[in-house]
Each structure stands twice: as C-alpha cells, then as structure tokens.
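Q: Predicted structure and sequence below. I'll ask about it afterward.
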Amino acid sequence: MSSSSSQEVQKEIVVRKKALLVAVTDGSIIPIEEVPDLVFSEKMIGEGFAMIPTSDVVYAPIGGKLFQVADALHAFEIRTEDGLEVLVHVGLDTVTLNGAGFKTNLKKGMVVKQGEPLVEFDKEYLISRGCRLFIPVVVINGGNENYRYVFKPNNEVEAQAKKTIALTIEGY
C-alpha cells in the first residue's frame, strides 16, 4: 500500500451563505443600473435592485436589526444576523423633505422581519416636491469578490400578497 493511499485526504467543506431579498413594495423590480442617480446606478455603494412603486408602503426586503433609520425617514439600513447590510432608500431627493411625507414608528436598534412594513409615504406629496419615485435596495457591504448576485426583474409585483424574490446573494 502506498503512503499516499494510506494518508487521510481531508477535503475542505466550503459553506456558502445565501440570502434572499424580496420586493419591498408593489410595482416593478428594475435593475439598479436604471436608477437615475449615479450613486445607485454606478453601484458606488453596492449591488442591488430598485423598484418603481405603485403603492405607498415599503416593506423590509430581509429580516434583521435596524442599524440606521434616517432622520428624514426616507432610508433604512438593516443588518442580518449573518452580517449582511442592506439599505432601503425611498425615493430620490427625498432627504430634502426632512421627514415630511413619511410615516414610521421604527427606530434604530429595532428588529424587523422580512416583509414587515418599514414606512408609509405620500406618493403625491413626494412628486409635488420634485422627488423621483424609485426605491433602491442595496447590499452596502457586499463588495467581496466571492459574492454572487442573481437579479430577478419583474414587472408586476404585489409585495404583501407574496414574497417575490428580487435578488439572491450567495457567498457572503
């Protein structure tokens, strides 16, 4: 018997984590590259997707702890137990409204479940103030080359009726 066959060969088992981000509102799921804001479309803060809303409620794309709730109530950052960090940004240019047109009871440090409401917004008010109705959802700590993203565009999503997967993240 050769020495190589008598030695135990150990195989490394690679565990790849997987996360599913679901639609955050009713409407259309679009590629992040189509958001008319370079910070999002050029993926300066991370990979993701966006939605064009037809309703006025935004839901959590994934469960976790809110590690940031913007004072203007337009942006929420969720950190999962696995350490994935996801930004949900409601509208473009909405920070200038200082919270007007938004309603939420959520605060930094609270835990949310996937599909739980994050915020309600007044679409007509936002439009009347020149805000653009896109909702980018971005993995803000997903720059690792081992991450793999699978985007699933969809033109008619009902977020509350079913949890439609918009983006799968593997390997984080």
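A: Received, thanks.
Q: use CA for all of it now, contacts and neighbours both
A: Noted.
Q: isn't Glu34 right next to Ser41, touching?
A: Yes: applying CA atoms under 8 Å as the test, Glu34 and Ser41 come out as touching, 6.1 Å apart.
Q: Settle it for me: which of those two has more neighbours?
A: Legend: neighbour count by other CA atoms under 10 Å for Glu34 and Ser41, higher for Ser41 (20 against 14).
Q: Second structure for comparison follows:
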Amino acid sequence: MFKSLFKKENKSITITAPFNGKAVSIEEVPDQVFSEKMMGDGMAIIPSDGSLVSPIDGEVVDVFPTKHAITLRSKEGAEILIHMGLETVNLKGEGFDIGITGGDKIRKGDSLAKFDIEKVKELGYQVITPIVLLNGDDFDIQQRMSNEKTVNHKDVIMEIRKKA
C-alpha cells in the first residue's frame, strides 16, 4: 500500500507545436541526416508562417551563430533541436530574427524567433523544420503527430518519457 505513495512517477513531457503548419514524420524530411535519424529521432513541421514559439518549459541551450537552429532543454532534461529549414546554415542568418540567447528561461508559447519562410523559399531553400530529440539515450518518444495541421502552442506534437 505504501509503495505507491513513494513511487516516483515517470510523467511524460509534452512537446507542443512550435509553428503553425503541418506535422510530418521525420522520415519524410528530404535530408538524409534527419530522415535517417543520424542526429536523433523526432518529427518535422512544414510551417505556414514564421512565428517560432517555445514547445516546452525549460531553457535555451544554444542558438547557432547562423540563426537557423536552436537547442532547448526541458525542465526534465530532454534536449530538443529545432532546425529551421534545410541547408539554411548557408544563409548565414539571412531570413532569421532570433529573440533569445543561450541560458534564457522559456515557457511554452514564448516567442523564440521569426523565420521569413517566403524569403527562404525565394532563395531556393526548403522550409520544412525538423524537431529532433537529441538525447534519445535518456528519453523515448512515446507518441507523435503526423499528417495533421498544427497550431503553435496549442497542439501536442510529441510526448516524451524519461527511460527507466
């Protein structure tokens, strides 16, 4: 009877949509690094607008100098990479306006960046945005959304659980 009182509950971490758009499987990302899960498992969103909001409560780990990617850590320790577009490192920050820096505390729905998806498309790059669990040795993805429209900060796109 008392065991259940002291048992540590392994609650799932909900990852909400960082963009309005369409959720797709990571295998559909037309880049081998992501589709073959070389960086980790996850999913992707094809954004319909460029307002990136935080999908978790936690902190900003890193903003890439080229502004195309952001790494976040949930308060539970799950590390999430949001990679805006494919090969967008080549843009050297053009089309990205970042509103956060490493070490910033964040809450779900906080504005992180503006991603000029029209400009990025005009420059010949794809805007599909992989969202990758970087520390998959410590966490498992339990569920993920696919082939559905997403509303930023409203829809849960992934549920992650710490491995026992």
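A: Cool, got the structure. These numbers come from a predicted model, not from an experiment.
Q: Find the nearest non-adjacent residue to Asn154 of structure 1, please.
A: Distances taken as CA to CA, 6 or more residues apart in numbering place Ile29 nearest to Asn154 of structure 1, at 5.1 Å, with adjacent residues excluded.
Q: is it true that the one you found touches Phe151?
A: No: under the criterion of CA under 8 Å, Ile29 of structure 1 is not in contact with Phe151, lying 9.4 Å apart.
Q: Pull up the overlap in contacts between these two.
A: Shared contacts of Ile29 of structure 1 and Phe151 (CA atoms under 8 Å, 6 or more residues apart in numbering): 49, 166.
Q: Same drill for those two, tell me which one is more crowded.
A: When Ile29 of structure 1 and Phe151 are compared for neighbours, Ile29 comes out ahead with 29 against 19, by other CA under 10 Å.
Q: That one matches what in structure 2?
A: Counting by TM-score structural alignment, Ile29 of structure 1 lines up with Ala23 in structure 2.
Q: so where in structure 2 does stretch 65-84 of structure 1 end up aligned?
A: By TM-score structural alignment, stretch 65-84 of structure 1 lines up with residues 59-78 in structure 2.
Q: What lies in contact with that stretch?
A: 13, 56-58, 79-85, 88-89, 91-93, 96-98, 100-106, 133-135, 138-139.
Q: Now, the residues you listed that are in helices?
A: Using DSSP state H, no member of these falls in helices.
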